[in-house]
Structure formats: C-alpha cells, structure tokens
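> 3D, please:
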Amino acid sequence: MLIDTHVHLNADQYEGEVDAVIERAKENGVEKFVVIGFDRKTIERTMELIESYDEVYGVIGWHPVDAIDCTDEDLEWIESLSSHEKIVAIGEIGLDYHWDKSPKDIQKEVFIKQIELAKRVNLPIVIHNRDADEDTIDILESHDAKSVGGIMHSFHNGTDEQIDRVLNMGFYVSLAGVITFKNVKRPKEVAQYVPLDRLLVETDAPYLTPHPFRGKRNEPKLVRLVAEEIAQLRGISVEEVEKATTENAKRIYNI
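So this is what the prediction gives:
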C-alpha cells in the first residue's frame, strides 16, 4: 500500500469528483491521502475533506506566494484549526522566488511565524521551496525547525550538501512525478541519494503528472509510478519502496 503524502484534492479541478478520484487511487493501492490547504479557500475545503473521508488527513498553512495577503488573524485561525486530530502538519510553508507576488522579506517573515506556530502546536512542517534553496534551509536551521521536523516537499533539485543539511535536521524528502520525466537528471540522482528511510512519495496532484501521462490532470492513483521509478533507479523492488515510504509517512505524520 502507498500513501500520497501531498495532494490537492481540495482543488477546483476535482470539484464533484473526489469520491471517484479516491476510489481509483484505492484500486491502485493508495490507502491514505494527505491534503494540503494553503489559503483560506483550500484550508476550509481541507477541513471538510478530513471530516468526510476516513482515509484523508490534512496539512494547513499559508503558501509563500501569497504571503503578502497573510494576516495575523489568518495565522491565529490556522493555529486554532491545527488542534483537530486529523491535522498532521503545518504547511505548505516556505519561500518561492519564482513568482514575484510577495516580496522576499514578507515571505521570510510569514515563514518564520509559521515555524514558530508549528512549535507551539507540536506539529511537523511541510516545506515549499522554489528557487530559494539556501535561504529556505538557512531559516530552517536558524529557527530550530529540527525541534519539530518535517518534509521537504517535491525537493528534486537540491545539492548533496543541501540534502545532507536537511537530513541532519531530521527532515524527510518527498518526491513527485518529476523524477519520471525523461529529460531530467538531478531529480533522478536525488531519488538515489536520499536514504530510503527518509524518502516519501507524493503526486502534488493535480500538478506534476508523471510520465507517460504528462500534460494531463494528475491523480493520486499515479503515485505508484513515482514509487516504481524510485525502485528502478535504486535497483530494489517496488514492494520495498512501498513499505519504506509508507512507514516513513506514518512516522512523520503520526498516523
């Protein structure tokens, strides 16, 4: 069995189809789904989903792209919701230097506030990092993120040194469909470099659809393709990847 550790079943793309999407995933051996809420709308939808489906868990936080819109009231609201027994982490939080909606200083401020929030509620953190590897890891190290631990979501392009720093904080590395793309090199190297007891699999669906379905809407049923690619790259069985990544997910998310 597999756990999709990062999926957006709360996205508009799945409106009216969640039952069918979950059923298709179960038919492909996916037993649990961790849904990420990252703004008011998706957090509200996440709370609805975790109440409606036994196999769905939630992660809530404020996305760095929208950091400029985040208020103290929003963070207080997230903190109040985090006491729900099926909220398993704070996220996805971090830094995103690809898009320019939110200035870097505001992103950093909101990121740090949410690390401190996670410490108060004793939950791990799920990190979104795009084109901001060094600043992201520096903040995690300097603000004692090691005390809560967490996941580097879709962390396909870090250097060996950066991965080592992340692992030294007790973090896990989650890989998505990017590692199946034919024209990538570093993501495949990362899939081999990270110790098996620190690897997770995810879809980030409806985004990052794996080969050979690239260009179509992603679904959690396709997380199996990520596990199969890891197994092929590492020269081990798919069953070994399933077992390890499922145990890892249950450990970090405490489920």
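> CA only for contacts and neighbour counts going forward, please
Fine.
> separation between the closest residue to residue 221 other than its chain neighbours and residue 71?
Take residue 221 and drop its neighbours on the chain: the residue closest to it by CA to CA, 6 or more residues apart in numbering is residue 25, 3.8 Å away. When CA to CA, to the nearest Å is the yardstick, residue 25 and residue 71 sit 36 Å from each other.
> can you check residue 155 too?
With the distance defined as CA to CA, residue 155 ends up 28 Å from residue 71.
> what's the answer for residue 78, then?
Using CA to CA, we find residue 78 at a distance of 11 Å from residue 71.
> Looking at those two, which has the bigger crowd around it?
Taking other CA atoms under 10 Å, residue 78 and residue 71 do not tie; residue 78 has more neighbours (21 against 12).
> Let me know whether that one touches residue 60 as I believe.
Yes. With contact taken as CA atoms under 8 Å, residue 78 and residue 60 are classed as touching, separated by 6.8 Å.
> So what touches the longest strand along the chain?
With DSSP state E applied, the strand covering the greatest number of residues in the chain is identified as strand 87-96. With CA atoms under 8 Å, 6 or more residues apart in numbering as the test, strand 87-96 has contacts from 36-38, 57-65, 81-82, 104, 107-108, 111, 114, 118, 123-132, 135-136, 150, 253-255.
> Could you rerun that using 6 Å?
With CA atoms under 6 Å, 6 or more residues apart in numbering as the test, strand 87-96 has contacts from 58-64, 111, 123-130, 253.
> Then stretch 238-255?
Stretch 238-255 is contacted from outside by 2, 3, 88, 199, 200, 228, 231, using CA under 6 Å, 6+ apart.
> Repeat that for stretch 9-19.
Surrounding stretch 9-19, the residues in contact under the criterion CA under 6 Å, 6+ apart are 42, 45.
> buried sites along that stretch?
Along stretch 9-19, these residues count as buried under the neighbour rule (16 or more other CA atoms under 10 Å): 9, 10, 11, 14, 18.
> this one next, for a side-by-side:
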Amino acid sequence: MSLPQLVDSHCHLDFPDFDDDRAGVIDRALAAGVTRMVTICTRLKNEPKVRAIAEAFDPVYYAAGTHPMSAADEPLATVDELVAMSAHPKFVGIGESGLDYHYTADSADIQKQSLRVHIAAARETKLPLIIHARAADDDMIRILTDEHANGAYPCVMHCFSSGPALARAALDLDFYLSMSGIATFPKSQEVRDIFAAAPLDRILVETDSPYLAPVPNRGKTNEPAYTAHTAARGAEVMGVSLEDFAKATTANFDRLFWKAAA
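Below you'll find the model as predicted:
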C-alpha cells in the first residue's frame, strides 16, 4: 500500500540541527510520503543559504522574511527587497512575519511595522503571507483585518496555537490554519477543538522542524518526515481518513502555495 502524499508547509532546513545530515533528512521525508517541503528563512541576511538548500534539493521550496522575534535586531525589510527575492522560481511565500509578545513584547512597534511591510509584499506578489502569532491575538486580528480591507492577500497562520477568536478572524478572511506537532500534545485540546471546527479545505500541515516534534517523537529533534505523525492525528481530529486528510491538505497547499503546486 502506498503512503499518502503529504507536504511539510513549514520547516527550517537551514538550521544547524540539520547541517550534518540534510540530505538524509530529506530522504527520510520522502520515505515517509512527504513529497515537498517549504524551508523558511527567518532573517533576510540568511536568504542565500536558504535559497541554496532549495536549489540543491528538488522537493524543497523556500520562503523568506523577518521573524517577529528578530525584528528589533535586523534591518527593516522593504517591499522592494521581498518582491525582488520572489522572482526566484523556488521562492514561494513571504515570511515568516507576525507578532510575538511572549518573549519580545518590548519590540511590538517595530514588529507591527515589519508585519505591514510583509503584508504589502504578499499583496503585490500574490504569494502567501506566512504568519507567526504568539500572545498577540488582539493586535494580530486588528492588523490582518485592517490590511485586508485595503486589498486582499493570501495568508497562512503557521503552527496555529492561538485562541478561537484569531482562528475565526483568519478563516473569515479566507486564510488557512496550519497544524503542527502541537496538535498531538496531550494538553492541546483547545487547539484540536479549533481545528475540528475549521473547514477541511482551509487546513495545512507542517513540522516547524527542528522544533515541536509530534507525539510519538516529542522531545527529539523534529524533521519533515514527522509530518506523517501530525497528519495521522489531524485526520482523527477532523474525523476523516488519513488518505482524505492528506489529499485535502495537499490540495490546499497547492492552492495557496501556487508556485510550488505539484
């Protein structure tokens, strides 16, 4: 029986955790049925390294932006800079950007400024905005909604683990919610409930590797192959077969990340 085909819509293959075995990580992903991966650049100065990984491995695509936790330490990205990067055939998304007030609330103002730059680039390129949101639901709802009123843009709420109000706001804007290994953790019932209530045609699946390894690999270095564990749990949460979950999330990925469509 062939494995259901999955996509890891968000991983960090440039991180040093993978320096000794990057080719092996990608081979294991393919062996687990994970046929494509999007590796995310979180500081624009690292874009050449991330791009080189996407160029070296056929199943790997990439996105680039300034992570909100780095926004105060990095030069403010410009729309022109992001648009220029997007010309690369394997550049498929803008970000990750967003708001993180859990550790970096003191840089809220520059985070908001950076987020609006990334939104403008997503609007101009029609590439999906990749959002990181943590402990900032009210501001996130306000900015995403206000900006959408100025002109639509595609978006995914990566590694969604925020509250139901942000989930509803995102879905109302026709955005996508991405399920990570958090959905497999025993104490994450609220997250599972949010996904269970969401339409299946708005769900993606990801690892955010090397972080957040799903059960049964929790505590280990996460890698794209483990998308399969999150997908198995996701299928249970959504009340569908693994095959149908894989088919739906892959179709959703192709629709949103159109430059990486199969």
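> can you tell me which of the buried residues of stretch 9-19 of the first structure are in helices?
Among the buried residues of stretch 9-19 of the first structure, DSSP state H puts residue 18 in helices.
> Take the buried residues of stretch 9-19 of the first structure and lay them out in TSV including distance to residue 161 of the first structure.
Formatted as TSV, the entries for those read as follows, by distance: CA to CA, whole Å:
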residue	distance to residue 161 of the first structure
9	34
10	35
11	34
14	38
18	40
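> Now the residue mapped onto residue 186 of the second structure from the first structure: closest residue in space that isn't a chain neighbour?
If you follow residue 186 of the second structure across to the first structure using TM-score structural alignment, you land on residue 182. Nearest residue to residue 182 of the first structure, sequence neighbours excluded (CA to CA, 6+ apart): residue 211, at 7.7 Å.
> and the residue mapped onto the one you found from the second structure, how many residues sit next to it?
Taking TM-score structural alignment, the alignment pairs residue 211 of the first structure with residue 215 from the second structure. Residue 215 of the second structure is flanked by 18 other residues according to other CA under 10 Å.
> Just confirm residue 215 of the second structure is within a helix.
No. Going by DSSP: H, G, I helix; E, B strand; the rest coil, the assignment for residue 215 of the second structure is coil, not a helix.
> and the gap between it and residue 182 of the second structure?
9 Å.
> The counterpart of residue 13 of the second structure in the first structure and residue 118 of the first structure, how far apart?
In the superposition onto the first structure, residue 13 of the second structure corresponds to residue 9 when matched by TM-score structural alignment. Applying CA to CA, the value for residue 9 of the first structure to residue 118 of the first structure is 23 Å.
> just residue 242 of the first structure next, same as before
As for residue 242 of the first structure, its distance to residue 118 of the first structure is 28 Å (criterion: CA to CA).
> Distance from the chain centre to the longest helix belonging to the second structure, please.
With DSSP H setting the assignment, residue counts place helix 108-125 as the longest helix in the second structure. Relative to the mean C-alpha coordinate of its chain, helix 108-125 of the second structure is positioned 16 Å out (CA atoms, centre = their mean, to the nearest Å).
> And that helix against the first structure, how far off on average?
Between helix 108-125 of the second structure and the aligned residues of the first structure, the post-superposition mean distance stands at 1.3 Å (mean CA distance after the TM-score superposition for the first structure).
> Output the residue interval of the first structure matched by that helix.
The alignment places helix 108-125 of the second structure over residues 104-121 of the first structure (TM-score structural alignment).
> Now do the buried residues in that stretch.
With the criterion 16+ other CA under 10 Å, stretch 104-121 of the first structure contains buried residues 104, 106-108, 110-112, 114-119.
> Can you add distance to residue 173 of the first structure and give those back as CSV?
Rendered in CSV, the data for these read as follows (distance: CA to CA, whole Å):
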residue, distance to residue 173 of the first structure
104, 24
106, 26
107, 22
108, 21
110, 22
111, 19
112, 20
114, 20
115, 18
116, 21
117, 22
118, 19
119, 20
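> which among the contacts of strand 87-96 of the first structure end up buried?
Counted by 16+ other CA under 10 Å, the contacts of strand 87-96 of the first structure give 58-64, 111, 123-130, 253 as buried.
> Residue 142 of the second structure matches what in the first structure?
When the first structure is aligned by TM-score structural alignment, residue 142 of the second structure is paired with residue 138.
> Its match belongs to a helix?
Yes. With the criterion set as three-state DSSP, the secondary structure at residue 138 of the first structure is a helix.
> What about it, how many residues nearby?
11.
> Ok, residue 84 of the second structure next?
For residue 84 of the second structure, the number of neighbouring residues by other CA under 10 Å comes to 12.
> Identify the residue of the first structure aligned to residue 95 of the second structure.
Superposed on the first structure with TM-score structural alignment, residue 95 of the second structure falls opposite residue 91.
> For burial, what's the neighbour tally of the match of residue 186 of the second structure?
Number of residues near residue 182 of the first structure (other CA under 10 Å) recorded here: 11.
> With the one 10 residues further on instead?
Neighbours of residue 192 of the first structure under the rule other CA under 10 Å: 17.
> quick one, strands of the first structure?
Assigned by DSSP E, the first structure shows strands spanning 2-7, 30-37, 56-60, 87-96, 125-130, 150-152, 172-175, 199-201.
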